[in-house]
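Visitor: no sequence for this one, just the structure:
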């Protein structure tokens, strides 16, 4: 790995900024490049092949910007593209690069958040249909029963800044009720889309108080800290000046306007 390499963070749109925010809070000294593929988002309803192609194109673009470590801060991309990129593309073309996702770090710790061993997973159709969480959670906690619920209307509501309006209540309640109807004793609900933390006020109102609502930002950030501790050779090559840059494949003005809602501060993006 060459010197002065920033950490790349990729998402299909804005949602990965919630993960980036947690990572930057825990590891503020590193340099980062964030890329949102807003021109082609949302990814949730696309085929495996399309999502793999889009994700690989964006990962390779981050590689071209000097990133040797890339985080797929997108559940759909992690579910449908990560394994192929890790097993097919990296060994043959980029043996010195690393691409990590958000599903495995979450699956590794989810057992700590449930007593009943009944867990709900709410995500895009792409994430749910991939069954990635079913497979990964079963590897670490075979006694946990996973109940999945696709929530196709949530990302459009959030990206159009309608998520806190009263009109969003119907879709929040509809999907929450559909999930809870699958089992009486679900006590942990994973928000398996990085957009969904913006719905937390409505989700807390819709779900029973005893349910742990799990978001991924802090989990992924803690996992990255552990990864860098275990891979000092990679860590030693990462740039540490605290610089952040933001790119989008879509309109930069629209990105800047919406991104601040996810990232918690105003930012200025450039065109991919």
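Guide: Structure received. Computed from a prediction, not measured in an experiment: that's the story for all the values here. Numbers count the residues shown, from 1 in each chain.
Visitor: drop to CA atoms for contacts and neighbour counts, all remaining ones
Guide: Will do.
Visitor: part of a helix, is residue 90?
Guide: Yes: the secondary structure assignment for residue 90 places it in a helix, going by DSSP: H, G, I helix; E, B strand; the rest coil.
Visitor: quick one: the nearest residue to it once chain neighbours are set aside from residue 56, how far?
Guide: Spatial nearest neighbour of residue 90, chain neighbours left out: residue 97 (6.7 Å); criterion: C-alpha to C-alpha, 6 or more residues apart in numbering. Plainly put, residue 97 is 13 Å away from residue 56 if you go by C-alpha to C-alpha, to the nearest Å.
Visitor: one more: residue 211?
Guide: Residue 211 sits 36 Å away from residue 56 when distances are taken as C-alpha to C-alpha.
Visitor: helix, strand, or coil at residue 266?
Guide: Secondary structure state of residue 266, per three-state DSSP, is coil.
Visitor: ok, structure two:
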């Protein structure tokens, strides 16, 4: 049994890491669309097209389930992929919301994400159905920070405070990291705001898979593909999942024609 995971770049490796740990026997194929990162500033139509291309590429490996490890793609393309594919398709939004509902005590939840994710109101819609007061903030500088490896230190702390101070003043007790890049900033966020309960998409996804009784057995194969060479991607890949899984660059034309 095998799992396909795609994201616009580095962030989805946090999901890849957690799923690899929780399902060691599963065959896991990861695609990072590094040539076209970020997705968060793209139109809905473009994100859907990119997502279809990524999904079709991963389908060529005979995957049994697809995980959209990108909040923007989950917000815009989940329904399209569910309709067009005959395998389970899992986004990050619903698992993140379920975790936040378990965490929050005062029913005030903050959501941060790319501009596209926040515009989609995908988190707000599900949370408000449960009578949660939602405070959202687009954090467009977080993805380039992570992609450049600036996840701690003075610059990262200043930008985090600039974005999050407003939400914290609203009294939130739980913060959803609505982008899979953001868990790489999690330690710095916790350092600045230790009282917040942080919802990490990578952990929320694995919890969701267990609750849905989705179990995968295979040979434990691990493959990571990217659409453009990236030193930062390789560095974080080595930090997060080790250097024993080589990167393989695929031609973007191959991805787009499948």
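Guide: Yep, that arrived. Fair warning: this is a prediction, and the values are worked out from it, not measured in the lab.
Visitor: quick one, helices of the second structure?
Guide: Here the second structure has its helices, by DSSP state H, at 13-22, 44-59, 71-84, 93-103, 115-120, 122-128, 142-147, 153-169, 186-192, 201-211, 231-241, 252-257.
Visitor: so which of those is nearest residue 222 of the second structure?
Guide: Residue 222 of the second structure sits nearest to helix 13-22 of all the helices of the second structure, at 8.4 Å, using C-alpha to C-alpha.
Visitor: mean shift of that closest one relative to the first structure?
Guide: Mean deviation of helix 13-22 of the second structure relative to the first structure after superposition (mean C-alpha distance after the TM-score superposition for the first structure): 1.0 Å.
Visitor: now that helix: which residue numbers in the first structure?
Guide: Following TM-score structural alignment, the partner segment of helix 13-22 of the second structure in the first structure covers residues 17-26.
Visitor: for that stretch, buried residues please.
Guide: The neighbour-count criterion (16 or more other C-alpha atoms under 10 Å) identifies 17-24 as the buried residues of stretch 17-26 of the first structure.
Visitor: now, which of those residues sits nearest residue 177 of the first structure?
Guide: Ranking the buried residues of stretch 17-26 of the first structure by separation from residue 177 of the first structure, with C-alpha to C-alpha as the measure, puts residue 18 on top at 25.4 Å.
Visitor: centroid-nearest residue for the second structure?
Guide: When the second structure is reduced to its mean C-alpha position, the closest residue under C-alpha atoms, centre = their mean turns out to be residue 180, at 2.9 Å.
Visitor: trace it over to the first structure, please.
Guide: Mapped onto the first structure by TM-score structural alignment, residue 180 of the second structure lines up with residue 194.
Visitor: which residue is the nearest non-sequential neighbour of its match?
Guide: On the basis of C-alpha to C-alpha, 6+ apart, the spatially nearest residue to residue 194 of the first structure that is not a chain neighbour turns out to be residue 15, at 4.5 Å.
Visitor: ok, the one you found - contacts?
Guide: Residue 15 of the first structure makes contact with 73-74, 193-196, 262, according to C-alpha atoms under 8 Å, 6 or more residues apart in numbering.
Visitor: residue 116 of the second structure pairs with which position in the first structure?
Guide: Aligned against the first structure by TM-score structural alignment, residue 116 of the second structure finds its counterpart in residue 126.
Visitor: what's the distance between its match and residue 176 of the first structure?
Guide: Separation of residue 126 of the first structure from residue 176 of the first structure (C-alpha to C-alpha) stands at 18 Å.
Visitor: same question, residue 92 of the first structure
Guide: With distances taken as C-alpha to C-alpha, residue 92 of the first structure is found 43 Å from residue 176 of the first structure.
Visitor: residue 264 of the first structure too?
Guide: Per C-alpha to C-alpha, residue 264 of the first structure is found 26 Å from residue 176 of the first structure.
Visitor: before we move on, what about residue 268 of the first structure?
Guide: Between residue 268 of the first structure and residue 176 of the first structure the distance is 35 Å, computed by C-alpha to C-alpha.
Visitor: so between the two, which is more surrounded?
Guide: Neighbours per residue (other C-alpha atoms under 10 Å) separate residue 268 of the first structure from residue 176, with residue 176 holding more: 18 against 14.
Visitor: once you drop chain neighbours, what's closest to the aligned partner of residue 146 of the first structure in the second structure?
Guide: Using TM-score structural alignment to pair residues, one finds that residue 146 of the first structure aligns to residue 134 in the second structure. Using C-alpha to C-alpha, 6+ apart and skipping residues adjacent in sequence, the residue nearest residue 134 of the second structure is residue 109, 5.1 Å away.
Visitor: counting neighbours, what do you get for that neighbour?
Guide: Number of residues near residue 109 of the second structure (other C-alpha under 10 Å) recorded here: 29.
Visitor: before we move on, what about residue 159 of the first structure?
Guide: Applying the criterion other C-alpha under 10 Å, we find 19 residues in the vicinity of residue 159 of the first structure.
Visitor: was I right about the match of residue 146 of the first structure contacting residue 128?
Guide: Yes: counting by C-alpha atoms under 8 Å, residue 134 of the second structure does reach residue 128; the two are 7.1 Å apart.
Visitor: those two: which is more packed in?
Guide: The residue with more neighbours, out of residue 134 of the second structure and residue 128 and counting by other C-alpha under 10 Å, is residue 134; that gives 19 against 12.
Visitor: residue 19 of the first structure against residue 194, yeah?
Guide: Yes: counting by C-alpha under 8 Å, residue 194 is a contact partner of residue 19 of the first structure at 6.9 Å.
Visitor: what sits in contact with each of the two?
Guide: Residues touching both residue 19 of the first structure and residue 194 (C-alpha under 8 Å, 6+ apart) are 73, 216-217.
Visitor: filter those residues down to the buried ones, PyMOL style.
Guide: Command for PyMOL, covering only those of these found buried under the criterion 16+ other C-alpha under 10 Å:
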select buried, resi 73+216+217
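Visitor: got JSON lines for the shared contacts of residue 19 and residue 194 of the first structure, with distance to residue 152 of the first structure too?
Guide: Listed next are those as JSON lines, based on distance: C-alpha to C-alpha, whole Å:
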{"residue": "73", "distance to residue 152 of the first structure": "18"}
{"residue": "216", "distance to residue 152 of the first structure": "19"}
{"residue": "217", "distance to residue 152 of the first structure": "21"}
